[in-house]
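Visitor: I need the structure of the sequence given here:
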Amino acid sequence: MSPRPRIGLDLITILDAAGEIADQKGMYEVTLANLAKKLGIRPPSLYNHFDGLPGLRKKLAIHGIDRLYEVMADAAIGVSGTEAVLAISKAYVNFARKHPGIYEATLYAPDPEDEDVQQAGAKIVDLSVRVLQAYQLEGDFALHAVRGLRSILHGFSALEQKGGFKMTLDLDESLSIILKAFLAGIGEER
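Guide: This next block holds a predicted model:
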């Protein structure tokens, strides 16, 4: 019989602490030892919530994907068309800016083919497809467009995080121009 989890120490509290470590120090510093130290517990206590470091990374990836979905879904409320695409895109990039480690964790699932990870990610895909419906995209082409949008957003976020944009141009304006060009392109391809 497994020992009971410590009172007041639930999975969300643990994942929030792991996310803070990731945001402040990077994903490689999210270890069981560092997390236990931050929480003021012994590392074996973490095994009550997940199976070792791979289990922690999986749960943190899903937690990050869920949080990213929430900010994107909130941004989509009350807007449509180009405005909706720009809103969810800005929410995505701002999430990566505010939570670089948690964002990185969304890419760090030990097994990206894991059903739980796939279900979490499917919500973002579904939201993106719904937002892009204003462009009358159907079937596989809609999914290709979602891949393109994700590639733009991830590439932009990764380059920004690595200091790839040294010019004094407004980054949000650059993002908006890129996205409008992308949307014009998918409109032409229909």
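Visitor: going forward, measure contacts between C-alpha atoms and count neighbours the same way
Guide: Fine.
Visitor: what kind of secondary structure is Leu107 in?
Guide: Following DSSP: H, G, I helix; E, B strand; the rest coil, Leu107 is assigned to coil.
Visitor: surely it meets Ala61?
Guide: Yes. Applying C-alpha atoms under 8 Å, one finds Leu107 in contact with Ala61, separated by 6.8 Å.
Visitor: Which secondary structure elements does the longest helix along the chain sit against?
Guide: Ranked by number of residues, the top helix in the chain under DSSP state H is helix 52-76. The contact analysis (3 or more C-alpha pairs under 8 Å, 6 or more residues apart in numbering; DSSP states H and E) places helix 52-76 against helix 11-25, helix 81-98, helix 100-105, helix 115-132.
Visitor: and for comparison, fold this next one:
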Amino acid sequence: MPRVGLTPERVVAGAEELADEVGLPAMTLAALAARLGVKLPSLYKHVSGMEALQREISLRAMTELGQVMSRAAAGKAGDAAVIALMAAARQWIKQHPGRYATTVRAASATDEQAVAVSEEALSVLMDVLAGYGLSGKDAVDGARAVRSVLHGFSTLEIAGGFGMPVDVDRSYDLLVQALCRSLGSWGSATPA
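Guide: All right, here's what the predicted structure looks like:
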């Protein structure tokens, strides 16, 4: 019988917090059980294992990140939308590094729920890129560029990868401005 008060929701919430504190690779079911004050077998009444738990974290994280980006970009267009969306996402990633780590891998095409959640978050970015006149393959390329800049900078920042004595925010702002200029001419660019 499941412990009173322990629910799948509470297990996932505890796992999210733990992942953010110790990092996704260091999060174990044993550590989660200890955090929740239960024995390890009790967790299996609420989640089938680490893979299922990470999937649940990913679904919630992708939904939350999509909402954060949507709120940030609301009422904005072009550079202002990209700058706001990326700033909000960067802040969320810094606050939730463990949760974010579950969102990096593309959803499996056979997981309809994960695909739907991923597409919902991606639609926010695609709407912003449409403000640059990007559609089809150009929009996909633009989305990959935005995601790569955001992911690369944020994960390096979280890992302490910027040790030089120059303001990290200055470097970030310059990078985002360069990306915005690039997006402005993206559709006319032809890959070699």
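Visitor: State the TM-score obtained for the two superposed chains.
Guide: TM-score of the superposed chains, computed with TM-score structural alignment, normalised by the length of structure 1, equals 0.87; 186 aligned residues with a C-alpha RMSD of 2.1 Å.
Visitor: Highest mean neighbour count out of the helices and strands packed on helix 52-76 of structure 1?
Guide: For those, the largest average neighbour count (mean count of other C-alpha atoms under 10 Å) is found in helix 100-105, namely a mean of 26.
Visitor: quick check: that one aligns to which part of structure 2?
Guide: The alignment of helix 100-105 of structure 1 onto structure 2 (TM-score structural alignment) spans residues 97-102.
Visitor: Aligned to Arg35 of structure 2, what sits in structure 1?
Guide: So, by TM-score structural alignment, Arg35 of structure 2 is matched to Lys38.
Visitor: what's the neighbour count on that match?
Guide: 14 (other C-alpha atoms under 10 Å).
Visitor: same check, this time on the one 10 residues further on
Guide: The burial count assigned to Asn48 of structure 1 is 15, neighbours taken as other C-alpha under 10 Å.
Visitor: try the one 3 residues further on
Guide: Counted with other C-alpha under 10 Å, the burial measure for Asp51 of structure 1 works out to 13 neighbours.
Visitor: quick one, what contacts it?
Guide: If a contact means C-alpha atoms under 8 Å, 6 or more residues apart in numbering, then Asp51 of structure 1 has no contacts.
Visitor: And it, what's its match in structure 2?
Guide: Counting by TM-score structural alignment, Asp51 of structure 1 corresponds to Ser48 in structure 2.
Visitor: separation between that match and Val166 of structure 2?
Guide: Noted for Ser48 of structure 2: a distance of 46 Å to Val166 of structure 2, by C-alpha to C-alpha, to the nearest Å.
Visitor: OK, contacts around the equivalent of Ile152 of structure 1 over in structure 2?
Guide: Residue correspondence, TM-score structural alignment: Ile152 of structure 1 in this structure matches Val149 in structure 2. Residues in contact with Val149 of structure 2, defined by C-alpha under 8 Å, 6+ apart, are Val176.
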